[in-house]
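**Student:** the sequence isn't on hand, but the structure is:
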């Protein structure tokens, strides 16, 4: 009898232990699931972007298509903050670098994350140009040159915003005559449209009351492996361009075209970004990697002019544009600051920029496509970033 009682007690203890273990395992698994969910990319809290800057209201606007692709844009600098697209497993991946709050974009060390760039994207040599017999001097914010519009380019301005339905945002900004040294009052409009085929379309338009120069673009930093992952050098890139505009040691074009064939700049067929990036080459040395304008073979919006592929996520990004040039920048000056979204660290070469544009320093190079805009004319360009998986 005593032995039977002992067996019953042992069984009861085992049963209790089994239930406890199962409960602990279930709790642990639940925690793992919660942890995984917590790690899924999220659009930053819009409350972190609500503020008054330069007397205007700043906010965060969200576009979403029928597939769940989501874009977050702030009207401070017209910046792309987040872009969530599906990977090969159907899970959303945030493919652009940025910050979780407005204050992250107001730091002195400007990286131009996701910003609209104007009045003039890229560099102008010594910040000088002549137009209609008059000489103009711009801000010198890149050593001896002007970069991305100067100290207070469009990336620091507050755009007026109008959301049109769930998938379009219109941004307008009026740049005063003389702002940054540029002539004429320039009225610009940027339209972001998220389509149901997972494409982000950006349309730029502008008019002026006085002859001026204009070259608008977007400075998104892409990482198709996911923002915050350590490198883009294993991604594959193809650019439909047989030439680049080589630069001097200050990254100003020499005025010549240079064939890419037989050089590290040959992306006419797919190759990994890191394949040639550290080779001995004067142009790579000047840019500390890729930071060059590619002369596009075609630019009529009907054909992709560049494609990036991530072997890790399977995400593919195709670019279409009406612009004649594409600035490929391989994130050479990212310094590893840990103030990215979700406290991510954005390391050296952890993103790339593919900025559609007219050529750098065009106002000083008559052989380059003109960037002059005159009264009565309308500047209009279109660029599309389209996402798929393979």
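**Tutor:** Nice, thanks for sending it over. Everything numeric in this text was worked out from a predicted model, so none of it was measured.

**Student:** rest of the way, CA atoms for contacts and neighbours
**Tutor:** Noted.

**Student:** from the centroid of the protein, which residue is nearest?
**Tutor:** residue 220 (1.0 Å; Cα atoms, centre = their mean).

**Student:** contacting residues around that one?
**Tutor:** 80, 96-97, 112-115, 353-355 (Cα atoms under 8 Å, 6 or more residues apart in numbering).

**Student:** check residue 119 too.
**Tutor:** Counting by Cα under 8 Å, 6+ apart, residue 119 has contacts 148-149, 153-154, 182, 213-216.

**Student:** need these in a markdown table with neighbour count, secondary structure and distance to residue 380, can you?
**Tutor:** Shown next, in a markdown table, are the contacts of residue 119 (neighbours: other Cα atoms under 10 Å; DSSP: H, G, I helix; E, B strand; the rest coil; distance: Cα to Cα, whole Å):
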| residue | neighbour count | secondary structure | distance to residue 380 |
| --- | --- | --- | --- |
| 148 | 26 | coil | 18 |
| 149 | 29 | coil | 18 |
| 153 | 22 | coil | 19 |
| 154 | 26 | helix | 17 |
| 182 | 24 | coil | 19 |
| 213 | 22 | strand | 13 |
| 214 | 23 | coil | 10 |
| 215 | 27 | strand | 10 |
| 216 | 28 | coil | 9 |
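
**Student:** in TSV, list these along with distance to residue 127.
**Tutor:** Formatted as TSV, the contacts of residue 119 follow (distance: Cα to Cα, whole Å):
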residue	distance to residue 127
148	11
149	10
153	13
154	17
182	10
213	13
214	14
215	15
216	17
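
**Student:** nearest to residue 248, of those residues?
**Tutor:** For the contacts of residue 119, the minimum distance to residue 248 (Cα to Cα) is 17.9 Å, reached by residue 148.

**Student:** that closest one contacts residue 127, correct?
**Tutor:** No - the pair residue 148 and residue 127 fails to qualify as a contact (Cα atoms under 8 Å) at a distance of 10.9 Å.

**Student:** you'd agree residue 255 is in a strand?
**Tutor:** No - going by DSSP: H, G, I helix; E, B strand; the rest coil, the assignment for residue 255 is coil, not a strand.

**Student:** for stretch 181-198, buried residues please.
**Tutor:** Neighbour-count burial for stretch 181-198 flags 181-186, 188-195, 198 (criterion: 16 or more other Cα atoms under 10 Å).

**Student:** assign residue 277 to helix, strand or coil.
**Tutor:** Assignment for residue 277 (three-state DSSP): coil.

**Student:** tell me the helix or strand right after the lengthiest helix in the chain.
**Tutor:** When every helix of the chain is counted residue by residue (DSSP state H), the longest turns out to be helix 2-39. Using DSSP states H and E, the helix or strand that follows helix 2-39 in sequence is strand 51-53.

**Student:** helices or strands next to the next helix or strand after that following strand in the packing?
**Tutor:** Downstream of strand 51-53, the next assigned helix or strand under DSSP H and E is strand 56-58. Applying 3 or more Cα pairs under 8 Å, 6 or more residues apart in numbering; DSSP states H and E, one finds that strand 56-58 contacts strand 51-53.

**Student:** another one to put next to it:
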């Protein structure tokens, strides 16, 4: 009987450490590969409507590729995903300054976020389903954030054609936490090329966060999607309105916005994407209050990815379940606060099928 989990050496980072890869093997060739650098989803093999397998996430062929360039392919993002305006926030009367790595703002944890950490493999399980749990301890003051944060992420093949990513974290001081996975998807397969503008997207959100030119949410409540290029409730091609003359699309050079979801304690359907050419369908279920939809606007072909490809604008899309951007500075947003004795939890499910 073939083991449902394989562990292997994935190579060396440019500065020396060895990176491990864990391959979770499911039925019908469905397979997820996770590496210890950035606790990243390195590959995801999914059958198309004819049963032909293809890798549907951008990434690199070895550890050195991930070490050479910071492109966030499939990584675990933290401590705080997305942006913190002015790279600072107040917590219990104290001012905390974090790293400004996106102009005046912090993006995806600063210069050395969780995507640049070498996580440890805490557990590999075959029963009841193939799963791997990785752990990273971020010390008090790392990147300017308060508290020692003990973070874990578990990847599991939780069902037929289903990948669950579950995050948890605890802190010894009040802090802020917003973890997510940053997979870049192309449901036609990344090896064959082609953009994702013809993918059909449905997003179960009535509101989105409009931003300024630096991608910081504007003051005031979320905007309705009614009558805008941001309305995907009934489904639309990603590229159908991406070039409309809309200020928000100009600011982001496409879609790069948080969609506001209804509150829930358990994962519910947030988005559905289907690719007509391959027949692959992906559903995203999450318990998070928002999902950042990014249409791959600034992928610039600067670094070679898997299969010798140079990926460019709109070659992939991201759906990043998370708290709302700049939540530490916005008391009107769902809170990203974590106190000692409490546990941060985030569960997202990626369910694949065919047309």
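**Tutor:** Everything's here; your move. Because the structure is predicted, anything quoted here is derived from the model rather than measured.

**Student:** filter the contacts of residue 220 of structure 1 down to just the ones in strands.
**Tutor:** Within the contacts of residue 220 of structure 1, membership in strands is found for 80, 353-355, as judged by DSSP state E.

**Student:** pick the one among those residues closest to residue 262 of structure 1.
**Tutor:** Residue 262 of structure 1 lies nearest to residue 354 out of these, by Cα to Cα, at 22.0 Å.

**Student:** among the contacts of residue 119 of structure 1, which one sits closest to residue 26 of structure 1?
**Tutor:** Residue 26 of structure 1 has its nearest neighbour among those in residue 154, at 52.3 Å by Cα to Cα.

**Student:** let's verify residue 64 of structure 2: helix, strand, or coil?
**Tutor:** Per three-state DSSP, the local secondary structure of residue 64 of structure 2 is helix.

**Student:** so how far is residue 113 of structure 2 from it?
**Tutor:** Counting by Cα to Cα, to the nearest Å, the gap from residue 64 of structure 2 to residue 113 of structure 2 is 18 Å.

**Student:** do the same with residue 231 of structure 2
**Tutor:** In this view, residue 231 of structure 2 and residue 113 of structure 2 are 32 Å apart by Cα to Cα.

**Student:** again with residue 175 of structure 2
**Tutor:** Per Cα to Cα, residue 175 of structure 2 is found 15 Å from residue 113 of structure 2.

**Student:** cool, and residue 290 of structure 2?
**Tutor:** Taking Cα to Cα, one finds residue 290 of structure 2 at 21 Å from residue 113 of structure 2.

**Student:** what do you get for residue 94 of structure 2?
**Tutor:** Distance of residue 94 of structure 2 to residue 113 of structure 2, given as Cα to Cα: 22 Å.

**Student:** and residue 229 of structure 2, by the same measure?
**Tutor:** Relative to residue 113 of structure 2, residue 229 of structure 2 is positioned 32 Å away (Cα to Cα).

**Student:** try residue 165 of structure 2
**Tutor:** For residue 165 of structure 2, the distance to residue 113 of structure 2 - Cα to Cα - is 19 Å.

**Student:** residue 324 of structure 2 now?
**Tutor:** Distance, residue 324 of structure 2 to residue 113 of structure 2, by Cα to Cα: 18 Å.

**Student:** what of residue 23 of structure 2?
**Tutor:** Distance, residue 23 of structure 2 to residue 113 of structure 2, using Cα to Cα: 24 Å.

**Student:** same check, this time on residue 20 of structure 2
**Tutor:** Distance, residue 20 of structure 2 to residue 113 of structure 2, using Cα to Cα: 19 Å.

**Student:** which stretches in structure 2 count as helices?
**Tutor:** Going by DSSP H, structure 2 shows helices at 63-68, 247-252.

**Student:** right, so these: which one is the most enclosed?
**Tutor:** Mean neighbour count, computed with mean count of other Cα atoms under 10 Å, is highest for helix 63-68 among those, reaching a mean of 19.

**Student:** once aligned to structure 1, how far is that one on average?
**Tutor:** Average distance, helix 63-68 of structure 2 versus aligned residues of structure 1 after superposition (mean Cα distance after the TM-score superposition for structure 1): 1.0 Å.

**Student:** give the aligned range of that helix in structure 1.
**Tutor:** Here helix 63-68 of structure 2 aligns to structure 1 at residues 102-107, judged by TM-score structural alignment.

**Student:** again with stretch 35-45 of structure 2
**Tutor:** Aligning stretch 35-45 of structure 2 against structure 1 (TM-score structural alignment) gives residues 74-84.

**Student:** and the aligned partner of residue 247 of structure 2 in structure 1, how far from residue 335 of structure 1?
**Tutor:** Taking TM-score structural alignment, residue 247 of structure 2 has residue 282 as its aligned residue in structure 1. Residue 282 of structure 1 is 23 Å from residue 335 of structure 1, where distance means Cα to Cα.

**Student:** do the same with residue 235 of structure 1
**Tutor:** 20 Å.

**Student:** what does residue 70 of structure 1 give?
**Tutor:** Plainly put, residue 70 of structure 1 is 28 Å away from residue 335 of structure 1 if you go by Cα to Cα.

**Student:** what does residue 190 of structure 1 give?
**Tutor:** Per Cα to Cα, residue 190 of structure 1 is found 30 Å from residue 335 of structure 1.

**Student:** give me the number of residues near residue 257 of structure 1?
**Tutor:** For residue 257 of structure 1, the count of nearby residues is 16 (other Cα atoms under 10 Å).

**Student:** pretty sure it sits against residue 241.
**Tutor:** No - counting by Cα under 8 Å, residue 257 of structure 1 stays clear of residue 241, with 11.2 Å between them.

**Student:** which ones among the buried residues of stretch 181-198 of structure 1 map onto strands?
**Tutor:** Members of the buried residues of stretch 181-198 of structure 1 lying in strands (criterion: DSSP E): 186, 188-194.

**Student:** which of these sits closest to residue 375 of structure 1?
**Tutor:** Of all those, residue 375 of structure 1 sits closest to residue 186, with 9.9 Å by Cα to Cα.
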